[in-house]
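[1] Fold the following for me, if possible:
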Amino acid sequence: MREVWAAVTTTQARPATGVVLVAAALAAALVVVGGVWPVTRRLVTIAHEGAHGVAALVSGRRLSGIRLHSDSSGLTVSRGPRTGPGMVLTLAAGYPGPALIGLGAAWLLSRGYAVAVLWVLLLAMALLLLQIRNFYGLWLLVATGVPLFLVSWYATGQTQSTVAYVITWFLLLAAVRPPWELQSERRRGGARGSDADQLAGLTRVPGVVWVGLFLAVNAACLALGASWLLAA
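    Down below sits the predicted model:
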């Protein structure tokens, strides 16, 4: 634990701008390449459902469990009032969740804490693991967490830093795509049980406005996070 704490609290040299840009290009490929996105989108689902869970706990609701499904969907179940600010916060947290996590990671990287990014993500996944209620969700977290642990523990500092940048860029870039996909599905008459439509039922604010808000928050996080990552 002393070794981990020392690594987490020690700053690392920031990589060259070229490495940061290559990391961004690789992360973008994980988002835009058609055959890759259905797989990598599952990582966004982990962050999405984790954000629901955190919001539920912060708002005073009781978290009953989280399920991650093979079609890249997920479900977070919490107990408490079916209406009110707590329920609104819980529902609203999902889509901005990956972007906000990416923004936090970008802030750490801008200060040289690349290893801290990896270990914070590992800790978050370990806590999320306690709430998983289906086998696929368990498998997905283990399949994601084990490689992350191996990089955090055994890789060189340069490799750790590069991986941290790729993950951060991915979270920031990938967060923008799901709201677009959601609205596209809504236009075709689907996704009527989505977070945006449930929020519309609770607040009387149209679902399309909620989708626009998700997109605006995620785009703002991308812009701010990118400025931190690319700063000299």
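[2] From here on, just use CA atoms for contacts and neighbour counts.
    Noted.
[3] Can you spell out which helices and strands pack onto the helix or strand containing residue 183?
    Following DSSP states H and E, one finds residue 183 within helix 177-187. If you count contacts as 3 or more Cα pairs under 8 Å, 6 or more residues apart in numbering; DSSP states H and E, helix 177-187 packs onto helix 207-230.
[4] and the angle from the helix it packs on to helix 177-187?
    160 degrees (axes from the mean of the first three to the mean of the last three Cα atoms, to 10 degrees).
[5] Checking residue 121 next. Helix, strand or coil?
    Under DSSP: H, G, I helix; E, B strand; the rest coil, the three-state class of residue 121 is helix.
[6] how near is it to residue 29?
    Per Cα to Cα, to the nearest Å, residue 121 is found 22 Å from residue 29.
[7] More neighbours: which of the two?
    With neighbours defined as other Cα atoms under 10 Å, residue 121 and residue 29 compare such that residue 121 has more, 19 against 15.
[8] Could you also give me the structure for this next sequence, so I can compare it with the first?
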Amino acid sequence: MASIDPASIGELWDRVFGSQPAPDEWVVYVTAVLALAVVVPHQVWRISRNAVTIAHEGGHGLTALVTGRRLDGIRLHSDTSGLTVSRGKPSGLGMVLTAAAGYTAPPLLGLGGAWLLVAHHITLFLWLATVLLIAMLVMIRNAYGVFTVVVTGAAFLLVSWLTGPQVQAAFAYTAVWFLLLGGVRPAFELQSKRRRGGAADSDADQLARLTGAPAAMWLFLFHAVSLCSLIGGGRWLLGL
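    Now for the predicted structure:
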């Protein structure tokens, strides 16, 4: 039986949990522009929004588990919509937190990622993202969802394992900027749909039924979390 080399374990530990050099300042700005380029144009957003949906539904699923609900499965669809099904009390704090976690998850993940990057834990961010995607993959219940999560997870894994510090930094900063910027747009899209009389069963409307507070209040919360995360995370990344 092969023995485990302590030196190899130590090397892996240092690689994952050690610090990496900060990228050049121009990399931070270029990655921000690149993230904007995949968030603002509508045709590109129709594709890149799939990644935000992964974070959105992952937020629902993780919060359901943390609050003691039973997670039955997650579906991701080609129109960038998604569905997370959990079992438990149909009301109460756990259900409220689960419903509120979707729109707030992408910007909060971006904020957490920004904190890791400015602390020079670039590889750790990439590995944590990979672990979360693998854990989510277990709960995916449709082929398109499996495809999108596998592709996204493979990108993080390959970059974290095969590339050097500068490529890792560029990829990680792009991903975090994307979560921060891409986390803002869905709340505005939901607001626009509700103004036109659509999205009657949105997260905001479900929260309104659960709490008695108006859907507009929950929509304001989604805006507040996403915009505050963008401002806070952006300031960290830009060193302001």
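[9] once aligned to the second structure, how far is the helix holding residue 183 of the first structure on average?
    By mean Cα distance after the TM-score superposition for the first structure, the fitted helix 177-187 of the first structure averages 0.4 Å away from its aligned residues in the second structure.
[10] so where is that helix in the second structure?
    Mapping helix 177-187 of the first structure onto the second structure (TM-score structural alignment) gives residues 185-195.
[11] same check, this time on stretch 6-17 of the first structure
    So stretch 6-17 of the first structure sits over residues 14-25 in the second structure, by TM-score structural alignment.
[12] residues of that stretch that come out buried?
    Going by neighbour count (16 or more other Cα atoms under 10 Å), the buried part of stretch 14-25 of the second structure is 15-16, 19-20, 22-23.
[13] got it, and stretch 58-68 of the second structure?
    58-64.
[14] same deal with stretch 203-217 of the second structure?
    203-208, 210, 215.
[15] how about the helices of the second structure, start to end?
    For the second structure, the helices defined by DSSP state H cover 6-17, 25-39, 42-66, 93-118, 122-137, 143-162, 165-182, 185-195, 203-211, 215-238.
[16] Quick one: closest of those helices to residue 78 of the second structure.
    For residue 78 of the second structure, the closest of the helices of the second structure is helix 143-162, at 6.8 Å, according to Cα to Cα.
[17] The closest one vs the first structure, average offset?
    Averaged out, helix 143-162 of the second structure is 1.1 Å away (mean Cα distance after the TM-score superposition for the first structure).
[18] Please name every helix or strand in contact with that helix.
    helix 42-66, strand 70-76, helix 122-137, helix 165-182.
[19] so where is the shortest one in the first structure?
    In other words, strand 70-76 of the second structure. With TM-score structural alignment as the criterion, strand 70-76 of the second structure aligns to 62-68.
[20] quick one: buried residues of the matching stretch?
    So, applying 16+ other Cα under 10 Å, buried residues of stretch 62-68 of the first structure: 63, 65-68.
[21] mind checking how far that stretch is from the chain centre?
    Relative to its chain's centre, stretch 62-68 of the first structure lies at 17 Å (Cα atoms, centre = their mean, to the nearest Å).
[22] what's the answer for stretch 97-110 of the first structure, then?
    Distance, centroid of stretch 97-110 of the first structure to centroid of chain: 9 Å (Cα atoms, centre = their mean).
[23] Can you provide the mean distance from that stretch to its aligned counterpart in the second structure?
    Mean deviation for stretch 97-110 of the first structure: 0.5 Å (mean Cα distance after the TM-score superposition for the first structure).
[24] Name the residues of that stretch that are buried.
    97-110.
[25] Specify which member of these is nearest to residue 2 of the first structure.
    residue 108 (20.3 Å).
[26] Quick one: map the closest one onto the second structure.
    Aligned partner of residue 108 of the first structure by TM-score structural alignment: residue 116.
[27] give me every residue that touches that match.
    122, 124-125 (Cα atoms under 8 Å, 6 or more residues apart in numbering).
[28] now do residue 175 of the first structure
    44, 95-96, 98-99, 218.
[29] Could you dump those into CSV with distance to residue 185 of the first structure added?
    As requested, the contacts of residue 175 of the first structure are exported to CSV (distance: Cα to Cα, whole Å):
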residue, distance to residue 185 of the first structure
44, 18
95, 15
96, 18
98, 20
99, 21
218, 19
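[30] ok, now which ones touch residue 138 of the first structure?
    129, 132.
[31] any idea how far residue 51 of the second structure is from the residue mapped onto it from the second structure?
    For residue 138 of the first structure, the aligned residue in the second structure is residue 146 (criterion: TM-score structural alignment). Distance of residue 146 of the second structure to residue 51 of the second structure, given as Cα to Cα: 13 Å.
[32] Now for the counterpart of residue 229 of the second structure in the first structure: which residues touch it?
    In the first structure, the residue matched to residue 229 of the second structure (TM-score structural alignment) is residue 221. Contact analysis of residue 221 of the first structure by Cα under 8 Å, 6+ apart lists 99-100, 102-103, 172.
[33] which among those gets closest to residue 227 of the first structure?
    The closest of the contacts of residue 221 of the first structure, once distances to residue 227 of the first structure are taken by Cα to Cα, is residue 103, at 10.5 Å.
[34] Assess the claim that that closest one and residue 225 are in contact.
    Yes - Residue 103 of the first structure is within contact range of residue 225, at 5.2 Å (criterion: Cα atoms under 8 Å).
[35] so what sits against both of those two?
    Joint contacts of residue 103 of the first structure and residue 225 (Cα under 8 Å, 6+ apart) are residue 172.
[36] What lines up with residue 152 of the first structure in the second structure?
    Checking TM-score structural alignment: residue 152 of the first structure goes with residue 160.
[37] what's around its match, how many residues?
    Residue 160 of the second structure: 25 neighbours (other Cα under 10 Å).
[38] Contacts only, for it.
    123, 126-127, 168.
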